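Enquirer: for reference, the sequence and a predicted model appear below.
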Amino acid sequence: MTSPPGVARPTIGLNADLGEGAGADERLLAVVTAASIACGGHAGDEHSMRVAVASAAARGVAVGAHPSYADRSGFGRTDLDVSVPVLRRQLLDQVRALGRVADDAGVTVSHLKAHGALYNAAMVRDDLAQLLTEIAATALTDPLPVLALPGSVLAEVASRSGIPVVREGFADRAMRPDGTLVPRGEPGAVLHDAREVRSRMADLAAVVDTICVHGDTPGALLLAQAARDGLREAGYLVGARPGGQPR
C-alpha cells in the first residue's frame, strides 16, 4: 500500500524488550526503533543496563524503562501478591537505576513499559494502573509516557492523569476478543510464524502507536524483520515514536 501523492505516510514505532539476557539485543537494535530495557526486577543489572543503553544510543534507538515485580526466578511472569507500598519502592528503584545509567550515557529515558505479569495486571487493575501512572509521573525529573494496551485500565488512568499514552500491540502474541493478551500458558499464545506476523501488521497498526516483539521469543530477529516488512507494506514509516524520524 502507498499513500496518495502529497499525503504523508503515518509513522509507527517498533519496539523490543531488551537487556534480559536473550542474546539477540545487538541484532534487534538494527531493526527496532525503541528498546524497553530490563532494570533489575525480572532481569538485568547495572552492567547489562549500561551495555544496552550504550548500544541503543549508538543505533539511534529510543530507550525506555522496563520494570517488573521483583521476580528473577520467575522472569517476572508470575502474579505476585505484593503490597502497593512495597511495589512502589521496587519500581522506583528500578526506574531510577536505569535513569542514572541513561544520564551517565547522555541519553533521555523516553518511556515506561511494565514487564510480564505486572504489565498484564495493570491493564485490568485500577490500583496497579494508578501506581504505574504515579511512577511514570514522579520517578524521574520529567514524566514518562506509558506503553499500554488500547482501551486498557492503564491507558484510561494515565490519560486522565495527563500522562501520555503510547498504545501498544504485539507482533508475537495472540490477543483475546477483549483486547488483552492470551496467557502464555494457553496454546497459540506466542506466535512463531514470520509470515503470520507480517500479514497481521496492517490490522494491528491501525489501532496502535507502537508494536512490540519480545526479545526472548525464539526467532525474535526474524519476527521483528517480518513485522517491519509488514508495516512498510501497509504504508507505514517505522519511526522511534509517532511523528518521529523514520529508520
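Expert: Right, received. Where do you want to start?
Enquirer: drop to CA atoms for contacts and neighbour counts, all remaining ones
Expert: Noted.
Enquirer: which element is Val157 on?
Expert: helix 153-160 (DSSP states H and E).
Enquirer: after that helix, which helix or strand is next?
Expert: strand 165-170.
Enquirer: which other helices and strands does that following strand contact?
Expert: strand 146-148, helix 153-160, strand 210-214 (3 or more CA pairs under 8 Å, 6 or more residues apart in numbering; DSSP states H and E).
Enquirer: ok, back up a step: could you name the helices and strands sitting against the helix holding Val157?
Expert: helix 126-138, strand 146-148, strand 165-170.
Enquirer: in JSON lines, list the ones you listed along with distance to Gln90 and mean neighbour count.
Expert: JSON lines is the format used below for these (distance: least, CA to CA, whole Å; neighbours: other CA atoms under 10 Å):
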{"stretch": "helix 126-138", "distance to Gln90": "10", "mean neighbour count": "20"}
{"stretch": "strand 146-148", "distance to Gln90": "18", "mean neighbour count": "26"}
{"stretch": "strand 165-170", "distance to Gln90": "22", "mean neighbour count": "23"}
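Enquirer: mind putting these into a markdown table with distance to Leu154?
Expert: Output for the helices and strands packed on helix 153-160, formatted as a markdown table (distance: least, CA to CA, whole Å):
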| stretch | distance to Leu154 |
| --- | --- |
| helix 126-138 | 5 |
| strand 146-148 | 6 |
| strand 165-170 | 9 |
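Enquirer: this is the other structure I want to compare:
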Amino acid sequence: MAKNTIDLNVDIGEGFAHDVELLDYATSVNVACGWHAGDPLTMRNITSEAIQRGIAIGAHPSFPDRENFGRVPMDLSLEEVYAGVQYQVGALAAVVAGLSGRVTHVKPHGALYNQAEQDADLAQTIVRAVRDVDSEMAIFGLAGGQLVRIAREEGLVAIDEGFADRAYTSTGKLVPRSQSNAMLGCKELACAQAIRMVLDGRVRTEDGSDVGIDVQSICLHGDTPNALAFARMVRTELAKANIIVQSIDHSRSPTAFSKTNGVIRPVADAA
C-alpha cells in the first residue's frame, strides 16, 4: 500500500565502528544479543545512545552461530529455538530496563529470519517465545510473509519490513544470500527501490517483473560496506521524495506511526 511515511530500522551492535553514527539515520534499531554478534557492554552502550535519541529499541536474536554471523541454516529443536529466543530477548530487555527504557520489538536475524519464512512451526515458536516474554512487543518480519501473519494470528502487532539493498524473487521473497545477485550493489538503485516501496507499494524482482509490497519499515544493514554513507544517502533521497521518516507506535497498530521523531530533516542538518 503506497504511503509517504516510513520507519527506518538498522541492524546494529554487531561489532562495527560506525554503530553510533548510524543512529543518526535510524528510527528503530535491532540490537544483536550475543549469539551471532555483540556482547553485554555493546548492548548497553548502543541502547543507551538509542534511548537518548528517542529511537525504538528491538532485540535481534539469532541462531547460536558467531562463527558464521548467524547466516548459516541450523536444525535445532523447537524447544531450543523457544528457549534461545527468550534468552536473548530477555537479556536485552534486562539491559534496557536498567537504563529506564523498554524493548519494543523483536526481529530475528539472518538464517533464523529466513527459515521462519519456510517453516511455519519455527515461525510460530519464535512468535510464542516473544509473546511469552512480553506480549506488548511487536514482531518485525518480511513484508507479506509467514512470520508476520503468524504473529498477528497469535495476537501480536507485526511490522512488515522491506529491504532497500536486497534483491527480491518473483514471489516477493528475498533472493538467498548464497546467490551472487542477492545484494543490490548500486546505492542509487537501492535508494530508488526504497522510495518505490514506500510511494508505489511495488518492487522490481530479479526477473524484471513487479510485485506488490506493503512496508511499514525498511531495513538498513549495519554490516555492509559503506553502511554509513548508504544510510546517509537513503535519508537524503527519502527527504527529496517528501517521505517522512519516523518510528512506529507499536502499541496502536502495525501501520500507525508516532509523531515523536517528527518530519525528516535534510542530512546536512541532522544531529
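Expert: Thanks, I have it. Worth saying up front: this structure is predicted, and the values here are computed from it rather than measured.
Enquirer: quick one: TM-score?
Expert: Superposed pair, TM-score by TM-score structural alignment, normalised by the length of structure 1: 0.92. Supporting alignment: 238 aligned residues with a CA RMSD of 1.4 Å.
Enquirer: against structure 2, where does the helix holding Val157 of structure 1 fall?
Expert: In the comparison with structure 2, helix 153-160 of structure 1 aligns to the range 146-153 (TM-score structural alignment).
Enquirer: that stretch vs structure 1, average offset?
Expert: In the superposition with structure 1, the average deviation recorded for stretch 146-153 of structure 2 is 1.1 Å (mean CA distance after the TM-score superposition for structure 1).
Enquirer: which parts of that stretch are buried?
Expert: With burial defined by 16 or more other CA atoms under 10 Å, the residues of stretch 146-153 of structure 2 counted as buried are Gln146, Leu147, Val148, Arg149, Ile150, Ala151, Arg152.
Enquirer: likewise for stretch 58-74 of structure 2?
Expert: Under the neighbour-count criterion of 16+ other CA under 10 Å, stretch 58-74 of structure 2 has Gly58, Ala59, His60, Pro61, Ser62, Phe63, Pro64, Asp65, Phe69, Gly70, Arg71 buried.
Enquirer: where does that stretch end up in structure 1?
Expert: Mapped onto structure 1 using TM-score structural alignment, stretch 58-74 of structure 2 spans residues 64-80.
Enquirer: so what corresponds to Arg33 of structure 2 in structure 1?
Expert: Quick fix: residue 33 of structure 2 is Cys, not Arg. Applying TM-score structural alignment, one finds that Cys33 of structure 2 aligns to Cys39 in structure 1.
Enquirer: now for that match, how many residues are close by?
Expert: Close neighbours of Cys39 of structure 1, defined as other CA atoms under 10 Å, add up to 29.
Enquirer: and for Glu186 of structure 1?
Expert: Neighbour count for Glu186 of structure 1, taken as other CA under 10 Å: 9.
Enquirer: show me what the longest helix seen in structure 1 is packed up against.
Expert: The residue-count maximum for a helix in structure 1 (DSSP state H) belongs to helix 84-105. Here helix 84-105 of structure 1 touches helix 46-59, strand 62-66, helix 126-138, going by 3+ CA pairs under 8 Å, 6+ apart.
Enquirer: let's see it at 7 Å
Expert: helix 46-59 (3 or more CA pairs under 7 Å, 6 or more residues apart in numbering; DSSP states H and E).
Enquirer: elements contacting the helix it packs on?
Expert: Using 3+ CA pairs under 7 Å, 6+ apart: helix 46-59 of structure 1 touches strand 62-66, helix 84-105.
Enquirer: counting neighbours, what do you get for the aligned partner of Gly244 of structure 1 in structure 2?
Expert: Residue pairing (TM-score structural alignment): Gly244 of structure 1 is matched to Ser258 of structure 2. Applying other CA under 10 Å, we find 14 residues neighbouring Ser258 of structure 2.
Enquirer: touching, Ser258 of structure 2 and Ser247? I think so.
Expert: Yes. Using CA atoms under 7 Å, Ser258 of structure 2 is in contact with Ser247, at 6.0 Å.
Enquirer: what's the average distance of the strand ranked longest in structure 2 to structure 1?
Expert: As assigned by DSSP state E, the longest strand anywhere in structure 2 is strand 5-12. Compared with structure 1 after fitting, strand 5-12 of structure 2 has a mean deviation of 0.7 Å; criterion: mean CA distance after the TM-score superposition for structure 1.
Enquirer: contact partners of that strand?
Expert: Contact partners of strand 5-12 of structure 2, identified using CA atoms under 7 Å, 6 or more residues apart in numbering, comprise 19, 26-32, 216-222, 243-248.
Enquirer: same question, stretch 199-209 of structure 1
Expert: The contact list for stretch 199-209 of structure 1 (CA under 7 Å, 6+ apart) reads Ile12, Gly13, Pro150, Val166, Arg167, Glu168, Gly169, Ala227, Gly230, Leu231, Ala234, Pro242.
Enquirer: just the buried positions in it, please.
Expert: Those would be Ser199, Met201, Ala202, Leu204, Ala205, Val208, Asp209, for stretch 199-209 of structure 1 by 16+ other CA under 10 Å.
Enquirer: in helices only, show me those.
Expert: Ser199, Met201, Ala202, Leu204, Ala205.
Enquirer: how many neighbours does the closest residue to Arg102 of structure 2 other than its chain neighbours have?
Expert: Spatial nearest neighbour of Arg102 of structure 2, excluding adjacent residues (CA to CA, 6 or more residues apart in numbering): Val96 at 5.8 Å. If you count neighbours by other CA under 10 Å, Val96 of structure 2 ends up with 21.
Enquirer: now for Val96 of structure 2: what does it line up with in structure 1?
Expert: Per TM-score structural alignment, Val96 of structure 2 is aligned with Ala102.
Enquirer: measure that match to Ser110 of structure 1 for me?
Expert: Separation of Ala102 of structure 1 from Ser110 of structure 1 (CA to CA, to the nearest Å): 10 Å.
Enquirer: what of Asp127 of structure 1?
Expert: 24 Å.
Enquirer: any chance of the helices and strands packed on strand 165-170 of structure 1 in TSV, with distance to Asp178 of structure 1 too?
Expert: Listed next are those as TSV, based on distance: least, CA to CA, whole Å:
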stretch	distance to Asp178 of structure 1
strand 146-148	14
helix 153-160	12
strand 210-214	18
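Enquirer: do you know which of those lies nearest Glu186 of structure 1?
Expert: Glu186 of structure 1 sits nearest to strand 210-214 of all those, at 17.2 Å, using CA to CA.
Enquirer: just tell me what Ala116 of structure 2 corresponds to in structure 1.
Expert: Using TM-score structural alignment as the criterion, Ala116 of structure 2 maps onto Ala122 of structure 1.
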